[in-house]
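> test case, fold it:
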Amino acid sequence: MHPGRAPMFRRAALLRSGGIVVGVIAVGLTAFEVTLHVTAIDAGRLKAIPLPATTAALATPSPLADVGRVALSRVVTVEADRLNEEALGTGWLFDTRGDFVTNAHVVQGALTVRITDRRAHTHLAVVIASDPTVDIAVLRSVDGFAGRPLPLDRTAIIATPLPVVDLASSRATGHDDISIAVVTESGRDVPLEPGEVQPGSAAPSVYHDMLALSGAPVFQGNSGGPVLDDQGEVIGILTLASPNRPQSYAIPLTRVLDELTQFAARNG
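Down below sits the predicted model:
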């Protein structure tokens, strides 16, 4: 890397067309899109990061892995059928109307969208709205969804490091659905490599004001997954990650919460 030069990152996709699997291998940061036919990889063992000492007198936060397990019933696989391929990502329950949040790049160009819950029940979904400029989308399950929405942290992160848990669809990633990490920095600008964004696309070439996470590997299919604090509240939307380092980036929830709320208020 040249001194003073910002690192550049790439998206990656694994596609299957005409019986041939084509792998586009990322050498930098990856915005995750996978197809239904990706071979699952055995999950590696993840080491939990110890929580900092707490001064709370009335309650002690649960271990992060336990926080993640409680929330998993509200995390789903997002399956987006495109013209010649299928993309998989992760979504999480946003409200009581059966609305789920994911990344816009997961459902971009989708002809049909389905969500599959933890009990392997599949629901047809519609894209209520998406904003590719910040890479967010809201999907609605056509037949509703039973469950409490994930609680939201509506305050901006002002202190780091912050231990967190990333949740994902193991069906989409082929790896563990719970990963322990640490938010090491906020307000990061993350550039993608030239050519990653198609001409005429509204998708960003630089992701602004991102949360930087480290401490656990993140995989294709994690896109759209929630990042939770030790109280089980969503603080971010996992979007980008390194394929060869335990480093990832999430969209801060506070930056997009108003827009997500407006999307979910629409009639689908």
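
> make it CA atoms for all contacts and neighbour counts henceforth
OK.

> what's the distance between stretch 166-178 and the middle of its chain?
The chain centroid and the centroid of stretch 166-178 are separated by 10 Å under Cα atoms, centre = their mean, to the nearest Å.

> repeat for stretch 174-189
Worked out by Cα atoms, centre = their mean, stretch 174-189 lies 10 Å from the chain centre.

> one more: stretch 131-149?
Worked out by Cα atoms, centre = their mean, stretch 131-149 lies 13 Å from the chain centre.

> what does stretch 115-126 give?
Put simply, stretch 115-126 sits 17 Å off its chain's centre (Cα atoms, centre = their mean).

> and that stretch, what's buried?
Neighbour counts over stretch 115-126 (16 or more other Cα atoms under 10 Å) mark 115-117, 122-126 as buried.

> now the residues you listed in CSV, with distance to Val70 and secondary structure?
Below are the buried residues of stretch 115-126 laid out as CSV (distance: Cα to Cα, whole Å; DSSP: H, G, I helix; E, B strand; the rest coil):
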residue, distance to Val70, secondary structure
Ile115, 19, strand
Thr116, 18, strand
Asp117, 14, coil
Thr122, 21, strand
His123, 22, strand
Leu124, 25, strand
Ala125, 24, strand
Val126, 26, strand
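
> out of those residues, flag the one nearest to Pro52.
Ranked by distance to Pro52 (Cα to Cα), the buried residues of stretch 115-126 are led by Asp117 at 32.9 Å.

> let's see this one next to it:
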Amino acid sequence: MGRIPKSRLEQVLTAFVIALALTGLAVLIPTAAQRLGALRPMPTPVATPTPTAPPAAVLLPDELERDLAGVMTIVNDHSFGTAFLIDPQGDFLTAASLVSGSESLRLIDNTGGTHAVRVIGIDAALGLAQIRVASDGRPIAFGDPTTLQVDDPVVLLASPKVANLRSASPAVLTERSAIQLSLRVDDLPGNLGGPVVGPGGKVVGILTLGGKAVPINRSLDDLAQWRGQSGTLMPLAPIPGTLMLRGSDTTSSPTAGPTVQSVNPTRASAAQAALITLQGTGFTAGSRLRVRFVPLASPTGAFDGLAVTLVNATTLTVKVPAGRVIQDYVIQLTNGDGIVASSRTAFTVTP
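As a prediction, the model looks like this:
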């Protein structure tokens, strides 16, 4: 075999070395990359957000029970509202509109007992009145409304003896000033004069208009001025037909005011409008005829029925619009003459 020329041998050796170098790099580069990757800091994992706990209940069960022992019903010539006990001497605060101009009054306690009323003082400008009654009960302590913040939850109380009012209506503070508390709450006329309570069951305001309360500290000057006064004893007011007490079907003849006794159908889907029929007594035509649906367990979602039509004194029809909140409601009728008939008649919006 002939000898390979020297130049050719050098080329072969050079190619062989290059091939070995490339092969080594092919093996080393992935390994080095893997080791370098292991040295890189790992990104910090994103923490899973913890669900926000729901706010604690405004009132504990024992606080609610204690407060309701001091919340009763005041009746005037033509309607009723709420009053609450503020001291052991039988002094109550309520809304001035329930007392001013009325020729007769009565207080109904939480057993259904009736009491004569003395009017101690009325502050029409502020919207408050003080009455005195010889009645047992538990006074409700005053709180500090200046500590409230917008969106704070509060509770509007009414007598637990009244069947056509919720004894505890959840509410939310939407605006606070030195002279007024604005609330998001589904209140009824019978709630006027009722206490608005905050944490600890302490009174922070008095409902004097729909969705409006006077801060309780605004009453202190009036209470100091009225202290020691004997007041004026009022004749007993008749019990209105709109007032329904637990343990009895009605408190007076149905002819004393409108009543809502049944609804048909009792439920409707939120997906479409529905025409329902109300049966009762004392229905009258007029520009103020209105049917309102008030949620049983929520401060929001109330709505007015559409196209309220009086068929006769015992029957009317109303349209429930589509898209209403899915929940249970009670029906509130405002008669054509403006008299309000709240009822225990329930209506449910379903999916």
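
> need the TM-score between these chains.
Scored against TM-score structural alignment, normalised by the length of the first structure, the superposed chains reach a TM-score of 0.60; 179 aligned residues with a Cα RMSD of 2.4 Å.

> next, give me the two most distant ones among the buried residues of stretch 115-126 of the first structure.
Most distant of these, by Cα to Cα, are Asp117 and Val126, 15.7 Å apart.

> do you know how far Leu220 of the second structure is from Phe84 of the second structure?
Using Cα to Cα, to the nearest Å, Leu220 of the second structure is found at 15 Å from Phe84 of the second structure.

> looking at those two, which is more packed in?
Neighbour count, other Cα atoms under 10 Å: between Leu220 of the second structure and Phe84, Phe84 has more, with 32 against 10.

> can you tell me what the more buried one aligns to in the first structure?
Mapped onto the first structure by TM-score structural alignment, Phe84 of the second structure lines up with Trp92.

> cool, and Gly280 of the second structure?
When the first structure is aligned by TM-score structural alignment, Gly280 of the second structure is left unaligned.

> surely Gly280 of the second structure and Leu310 touch.
No - using Cα atoms under 8 Å, Gly280 of the second structure is not in contact with Leu310, being 11.6 Å away.

> can you give me the helices for the stretch 201-350 of the second structure?
220-226 (DSSP state H, counting those that start in this stretch).

> quick one: map Ser230 of the second structure onto the first structure.
So, by TM-score structural alignment, Ser230 of the second structure is matched to Asn267.

> quick one: contacts for the nearest residue to its match once chain neighbours are set aside?
In this structure, Asn267 of the first structure finds its nearest non-sequential neighbour in Ile128, 7.8 Å apart by Cα to Cα, 6 or more residues apart in numbering. Neighbour list for Ile128 of the first structure: 137-140, 263-264, 266-268 [criterion: Cα atoms under 8 Å, 6 or more residues apart in numbering].

> from Asp258 of the first structure, how far off is Ile128 of the first structure?
Taking Cα to Cα as the measure, Ile128 of the first structure falls 15 Å from Asp258 of the first structure.

> ditto for Ala12 of the first structure
Counting by Cα to Cα, the gap from Ala12 of the first structure to Asp258 of the first structure is 29 Å.

> check Leu51 of the first structure too.
For Leu51 of the first structure, the distance to Asp258 of the first structure - Cα to Cα - is 30 Å.

> which one of those two has more residues nearby?
Taking other Cα under 10 Å, Leu51 of the first structure and Asp258 do not tie; Leu51 has more neighbours (15 against 10).

> assign the corresponding residue of the second structure for that one to helix, strand or coil.
When the second structure is aligned by TM-score structural alignment, Leu51 of the first structure is paired with Pro55. Following DSSP: H, G, I helix; E, B strand; the rest coil, Pro55 of the second structure is assigned to coil.

> Leu15 of the first structure now?
Quick answer, by three-state DSSP: Leu15 of the first structure is strand.

> element containing the residue nearest to Arg266 of the first structure when sequence neighbours are not counted, please.
Nearest residue to Arg266 of the first structure in three dimensions, chain neighbours excluded: Ile128, at 7.1 Å (Cα to Cα, 6+ apart). Element membership of Ile128 of the first structure, judged by DSSP states H and E, is strand 122-131.

> now that strand: which residue numbers in the second structure?
Using TM-score structural alignment, strand 122-131 of the first structure lines up with residues 114-123 of the second structure.

> ok so, going back, spatially, which two of the contacts of Ile128 of the first structure are the most separated?
Between any two of the contacts of Ile128 of the first structure (Cα to Cα), the greatest distance is 14.7 Å, for Ala137 and Asn267.

> those two: who's more crowded?
A direct count of neighbours by other Cα under 10 Å for Ala137 of the first structure and Asn267 places Ala137 higher, at 26 against 7.

> correct me if wrong: that one contacts Asp131.
Yes - applying Cα under 8 Å as the test, Ala137 of the first structure and Asp131 come out as touching, 6.3 Å apart.

> okay, and the common contacts of the two?
Common contact partners of Ala137 of the first structure and Asp131 (Cα under 8 Å, 6+ apart): Ala104.

> following element in sequence after the longest strand along the first structure, please.
Looking across the first structure with DSSP state E, the single longest strand is strand 178-191. Going down the chain from strand 178-191 of the first structure, the next helix or strand is strand 206-214, by DSSP H and E.
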